[in-house]
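Student: Prediction below, plus the sequence it came from.
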Amino acid sequence: MRINKYIAGAGYASRRKADELIQAGKVKVNGLTMNEPGYDVVTCDVVEVEGHKLEASEKKVYFAMNKPIGVITSVTDDKGRLTVVDLLTDVEERVFPVGRLDYNTSGLLFLTNDGDFAYKLTHPKNRVDKVYRVRIAGNISKEKIGKLRHGVDIGGFVTSRARVDLVEGTRRSNVLEVTIHEGKNRQIRRMFEAVGYGVEELERISIGNIKLGHLKPGQYRKLTQSEIEYLMDM
């Protein structure tokens, strides 16, 4: 089994994150630092990641969380800040976040120990729709909404077409819902910066047809079997 898939299958990280760990020299096989991302793990191999020996795969678990503002989307943080994993107070399995929400962004986030599930949802080819509710200062024009819909340059990358709907608007602020399938770093904020607006509040309210619902900030729930199957089949 390819080493990134092995690491993901052990519930340590997604395949993409596993590749980053390999490139950073944080993966060892039989005591030797692994620098071959294409290495195939065999039964007798001992694989360590960041000093942790990987054991047999745990039971797969899947959670939806309302990530609060001021929490890091990570398993650990070298600055000692609170992470989304810290909020899972009654979860015994080791899990990791699927994708990322910025420190100052709230909303729907999945956590799991299933690397294949994470891969399905984060790989660009799968084009999973994500809906964000955005509050900006000021009153945005139809022309600038049109630019957002058709794609804008956010610094060396032109975004794909997006759905952008004005939900409520006053002279002082506007609330919009934006649907994208990409996941570039700070993409929504950079899109609005590209048309001259700063984002005051940003919340992800759905991924595919899974909605944030009534989860309060910091709360989480298990995904249902039908939700898991839907997301895996997208």
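Tutor: All right, it came through fine.

Student: switch to C-alpha atoms for all contacts and neighbour counts from now on
Tutor: OK.

Student: Can you tell me the number of residues neighbouring the residue nearest to residue 9 when sequence neighbours are not counted?
Tutor: Taking CA to CA, 6 or more residues apart in numbering as the measure, residue 9 lies nearest to residue 115, with 5.6 Å between them; neighbours along the chain are not counted. Summarising burial for residue 115: neighbours were counted as other CA atoms under 10 Å, giving 27.

Student: Distance check, residue 115 against residue 61.
Tutor: From residue 115 over to residue 61 the distance is 11 Å, taken as CA to CA, to the nearest Å.

Student: Please apply the same query to residue 110.
Tutor: From residue 110 over to residue 61 the distance is 10 Å, taken as CA to CA.

Student: Who has more neighbours out of these two?
Tutor: Here residue 110 and residue 61 are set side by side on neighbour count (other CA under 10 Å), and the busier one is residue 110, at 24 against 17.

Student: In space, what's closest to the more buried one - neighbours in sequence excluded?
Tutor: Nearest in space to residue 110, with sequence neighbours left out and distances taken as CA to CA, 6+ apart, is residue 64 at 4.6 Å.

Student: what does residue 150 give?
Tutor: Using CA to CA, 6+ apart, the nearest residue to residue 150 is residue 161, at 4.7 Å.

Student: for residue 178, same thing?
Tutor: Counting by CA to CA, 6+ apart, residue 164 is the residue found nearest to residue 178 once chain neighbours are left out, at 4.6 Å.

Student: How about residue 84?
Tutor: With CA to CA, 6+ apart as the measure, residue 73 is the residue that lies nearest to residue 84, at 5.6 Å, once sequence neighbours are left out.

Student: take a look at this one as well, against the first:
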Amino acid sequence: MRLAKFLAHAGVASRRAAEEIVRDGRVTVAREVVVDPARDVDGDEPVAVDGRTVRPPEERAVWAVHKPAGVVSTARDTHGRPTVVGMVRKAGTRLYPVGRLDADTTGLILLTDDGDLANQLTHPKFEVTKTYLAEVDNGPVREPALRALRAGVVLDDGRTAPAGVRQLRSGVLELTLREGRKRQVKRMCEHVGHPVRKLSRVAFGPLRLGDLAEGAVRRLSPAEVQRLRDAAARPGREQD
């Protein structure tokens, strides 16, 4: 990990401010002054700022879950229904869902113990995209309805933001949204006369569901977690 990132993740300062702290000669690695913010550190060498030791940042966990229908997107359920958190039994830490999917919606949901990352991935100002596949009634969806979905439709809680929409085959839509209102895809499709029969989320920012089987879980690699952080750090830009 680069030194500036190490300091930022350890809570010393923002990434940009950490770079300045390093350039000012205030940081030592293994008791030697380092002025290059891009210097790699592995966490084993002692790092200090102004003579005070910086503890290595805690490794946070992020899990990808392929949620089946009937599983609720909560840590626990008062009605005894299965939860997404219950699907990850060996995490070794307390996890929370990143956003929600309706009980009858399947697909990709993330679990993490990193509250800051969860907030960045779900807060509207960060505009992290979510991509869905929707099987709808009354297909095929004609061009006027597709244009309306792309431009934004007026729902009871206001006009939706422009969305990426394409028809993969008759009555099957791929929708990419930068906001996350309650039941948004279902309400948008119903508004243009095509109620949703089946809905699945296939991507969250740069992370795709891929071949993760329904009901399966996997822990994300550090590189994948960093891609999620990077996606939240550049709101308004296309994520790939």
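Tutor: Happy to help now that I have it. All figures in this text were calculated on a predicted structure; none of them were measured in a lab.

Student: which SS class is the residue nearest to residue 150 of the first structure?
Tutor: Taking DSSP: H, G, I helix; E, B strand; the rest coil as the rule, one finds residue 161 of the first structure in the coil state.

Student: Against residue 134 of the first structure, how distant is it?
Tutor: 17 Å.

Student: again, but for residue 205 of the first structure
Tutor: Counting by CA to CA, the gap from residue 205 of the first structure to residue 134 of the first structure is 10 Å.

Student: Show me which of residue 161 and residue 134 of the first structure is the more surrounded one.
Tutor: Neighbours were counted for residue 161 of the first structure and for residue 134 using other CA under 10 Å; residue 134 has more, 21 against 16.

Student: Check which residues of the helix or strand containing the more buried one are buried.
Tutor: Following DSSP states H and E, one finds residue 134 of the first structure within strand 130-137. Of the residues in strand 130-137 of the first structure, those buried by neighbour count under the rule 16 or more other CA atoms under 10 Å are 130, 131, 132, 133, 134, 135, 136, 137.

Student: cool, stretch 59-76 of the first structure as well?
Tutor: Applying a neighbour-count criterion of 16+ other CA under 10 Å, one finds 60-69, 71-75 buried in stretch 59-76 of the first structure.

Student: Which of those residues sits closest to residue 200 of the first structure?
Tutor: Lowest distance from residue 200 of the first structure to the buried residues of stretch 59-76 of the first structure (CA to CA) belongs to residue 69, with 12.2 Å.

Student: Verify the contact between that closest one and residue 104 for me.
Tutor: Yes. Counting by CA atoms under 8 Å, residue 104 is a contact partner of residue 69 of the first structure at 4.8 Å.

Student: My reading is that the residue nearest to residue 178 of the first structure lies in a strand. Confirm?
Tutor: Yes. Assigned with three-state DSSP, residue 164 of the first structure falls within a strand.

Student: so who does it touch?
Tutor: Under the criterion of CA atoms under 8 Å, 6 or more residues apart in numbering, the neighbours of residue 164 of the first structure are 145, 148, 149, 176, 177, 178, 179.

Student: Export these to TSV and append columns for secondary structure and neighbour count.
Tutor: What follows is the contacts of residue 164 of the first structure, written out as TSV (DSSP: H, G, I helix; E, B strand; the rest coil; neighbours: other CA atoms under 10 Å):
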residue	secondary structure	neighbour count
145	helix	18
148	helix	23
149	helix	19
176	strand	19
177	strand	19
178	strand	20
179	strand	24
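
Student: What is the lengthiest strand in the second structure packed up against?
Tutor: Of all the segments of type strand in the second structure, defined by DSSP state E, the longest one is strand 196-204. In terms of contacts (3 or more CA pairs under 8 Å, 6 or more residues apart in numbering; DSSP states H and E), strand 196-204 of the second structure is packed against strand 106-112, strand 130-136, helix 184-191.

Student: Without its sequence neighbours, what residue ends up closest to the most centrally placed residue in the first structure?
Tutor: Within the first structure, one residue has its C-alpha closest to the average C-alpha position: by CA atoms, centre = their mean, that is residue 99, at 1.6 Å. Distances taken as CA to CA, 6+ apart put residue 122 closest to residue 99 of the first structure, at 6.2 Å, once the chain neighbours are dropped.

Student: Perfect, I'm done here.
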